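J.: need coordinates for the following:
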Amino acid sequence: MDGLRAVVTGASSGIGRATVRALRDAGWDVVGVARREERLRELEAETGASGFAADITDPADVRALAEHLDATGPVHALVNNAGGAKGLASVEDSDDEDWEWMFRVNVLGTKRVTSAVLPLLRAGAEQRGVADIVNVTSIAGHVAYVGGGGYNAAKFAQHAMTAVLRLELNGEPIRVIEVAPGMVKTDEFALVRFGGDRARADAVYADVPEPLVAEDVAEVIADAIGKPRHVDLDLIVVKPVAQSAPHLVAKGPLAVRAGRAR
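T.: Model (predicted):
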């Protein structure tokens, strides 16, 4: 992967941070993007990636990111990972501000960064023969569940935007890949969703046998953009074995059920 460069948003924690590590291990140059500059400096020291502090909900920050990338070389892959959920209340009772935040980050942030970086991806595609846009969505963008409300709405919108982008880029050597994780146990996702309530966040994963971890999803992303240039993985849904749907998660050890007598 010598000379290939990827941009990863939401790089300060969770799936984004793990994706930076996975791509660096695969030989990519990586620019990690996140709001928390101190986390980026730690990531730079750990992995050799470069960091760029930006808030993807701020148009000025995104313009500055695009200018920085343009000045430092082509881009061959963009991983739109920044996102998140807030609240688990009903549609009736949920907070409008939580919905607005989820749309700003998951939908508008993805759109804004994609629009800014696409010209650089085209240059990268000319050099490499293919470029990649990876949007990290969620199974919440495919299956509704009680309490999903604003997160379902935002992730369904992000899923739709990804599908439209794929149609719009038809005929160009640019792969549009959607990675839709299920339950992933990270340091911050559930904590942000529940407003910093550690007990509620921990309860999400209690007794769930082997939920995914960030590294599992990062490996999927690295594999997808490392495929031969004619191979396009449009949609990858990745869940722990214990999870059949957003609302159906096994608790306790997995065990084979007794089958019918033969």
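J.: only C-alpha atoms for contact and neighbour calcs from this point on.
T.: OK.
J.: quick one, helices of the stretch 1-150 of the chain?
T.: 14-25, 37-47, 59-72, 96-102, 109-128, 149-168 (DSSP state H, counting those that start in this stretch).
J.: turn those into TSV, including mean neighbour count.
T.: TSV is the format used below for the helices of the stretch 1-150 of the chain (neighbours: other Cα atoms under 10 Å):
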stretch	mean neighbour count
helix 14-25	24
helix 37-47	16
helix 59-72	15
helix 96-102	16
helix 109-128	19
helix 149-168	20
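J.: tally of neighbours for the nearest residue in space to residue 229 that is not next to it in sequence?
T.: Take residue 229 and drop its neighbours on the chain: the residue closest to it by Cα to Cα, 6 or more residues apart in numbering is residue 130, 5.7 Å away. Per other Cα atoms under 10 Å, the neighbour tally for residue 130 reads 21.
J.: run this one through as well so I can compare:
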Amino acid sequence: MTISSNTRIAVVTGASSGIGEATARTLAKQGFHVVVGARRLDRLEKIAKEIEGTALELDITDQDSVDAFTAVLPRVDVLVNNAGGAKGLAQIIDADLDDWQWMWDTNVLGTLRVTKALLPKLIESGDGLIVTVTSIAAVSIYDNGSGYTAAKHAQAALHRTLRGELLGKPVRFTEVLPGAVETEFSLVRFDGDQERAEKVYEGITPLVAMDIAEVIGFAASRPSHVNLDQILVRPRDQADATRFHRTT
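T.: Just a heads-up that it's a prediction; the model follows:
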């Protein structure tokens, strides 16, 4: 990777679609050289070309993949931990352990792998920023959602703990907690069931990926002494994790 030594680099995980893609485009407009990482390299390369960034294949559940991804980065100024997701919607008595394993490995351990690998470069930058996209599920629980809410609570605990552990270091920490955002999220959760996924947003005006990306861009544009610790963003039609105003 050949990048000028004074060019600020932003890394976005899960950048092949949705919030990650929108965030990559937003940060590129702010002047960052954006390195987009995800498993779908063909989609990444298209995005990287359009934003004049760099596409690198990344599977955050695989330590070798994370090591290869992070090793080639000359510096890192911003890290956006966006990769994550949900699988299934079941009561605890019917919990699918494979779904739970996937959610923990993706949301919690994936965030840990990438963050741990890049922390030295973020500190070395002299003004690093780590944005972790958690969820309203990181502050609220709901029936049938224990696998996802448990994983998001844990991911948030990881991020919030770092805020204290690195106090005094030149790194800021922003947690963004989206409510209902219409992306591929529900499609993944329901194993590609389009009809079921669409029902999640039926009768409401949900957020879109760019709504969250603009919030992340705002956090990244603040002066180095300003730390936006937590930003909870949800549509006007949503009161909490499960309570919505729906029109018929």
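J.: need the TM-score between these chains.
T.: With the length set by TM-score structural alignment, normalised by the length of the second structure, the two chains reach a TM-score of 0.96; 243 aligned residues with a Cα RMSD of 1.0 Å.
J.: identify the single longest strand in the second structure, thanks.
T.: strand 171-178 (DSSP state E).
J.: which bit of the first structure covers that one?
T.: Mapping strand 171-178 of the second structure onto the first structure (TM-score structural alignment) gives residues 174-181.
J.: mean shift of that stretch relative to the second structure?
T.: By mean Cα distance after the TM-score superposition for the first structure, the fitted stretch 174-181 of the first structure averages 0.6 Å away from its aligned residues in the second structure.
J.: contacting residues around that stretch?
T.: Stretch 174-181 of the first structure is contacted from outside by 121-122, 125, 130-139, 141, 159, 162, 165-166, 217, 221, 224, 232-239, using Cα atoms under 8 Å, 6 or more residues apart in numbering.
J.: try it again with 7 Å
T.: By Cα atoms under 7 Å, 6 or more residues apart in numbering, the surrounding residues in contact with stretch 174-181 of the first structure are 125, 130-139, 166, 232-239.
J.: between helix 110-124 and the longest strand of the second structure, find me the angle.
T.: Strand 171-178 of the second structure runs at 150 degrees relative to helix 110-124, counting by axes from the mean of the first three to the mean of the last three Cα atoms, to 10 degrees.
J.: got the angle between strand 171-178 of the second structure and helix 146-165?
T.: Here the directions of strand 171-178 of the second structure and helix 146-165 differ by 160 degrees (the same axes, to 10 degrees).
J.: how far off centre is strand 171-178 of the second structure?
T.: Distance, stretch centre to chain centre, for strand 171-178 of the second structure: 10 Å (Cα atoms, centre = their mean, to the nearest Å).
J.: just checking, next helix/strand downstream of that strand?
T.: helix 185-189 (DSSP states H and E).
J.: that following helix vs the first structure, average distance?
T.: Averaged out, helix 185-189 of the second structure is 0.4 Å away (mean Cα distance after the TM-score superposition for the first structure).
J.: and that helix, how far out from the chain middle?
T.: That offset, for helix 185-189 of the second structure, works out to 15 Å (Cα atoms, centre = their mean).
J.: what's in contact with that helix?
T.: Applying Cα under 7 Å, 6+ apart, the contact partners of helix 185-189 of the second structure are 85, 86, 87, 88, 193, 194, 197.
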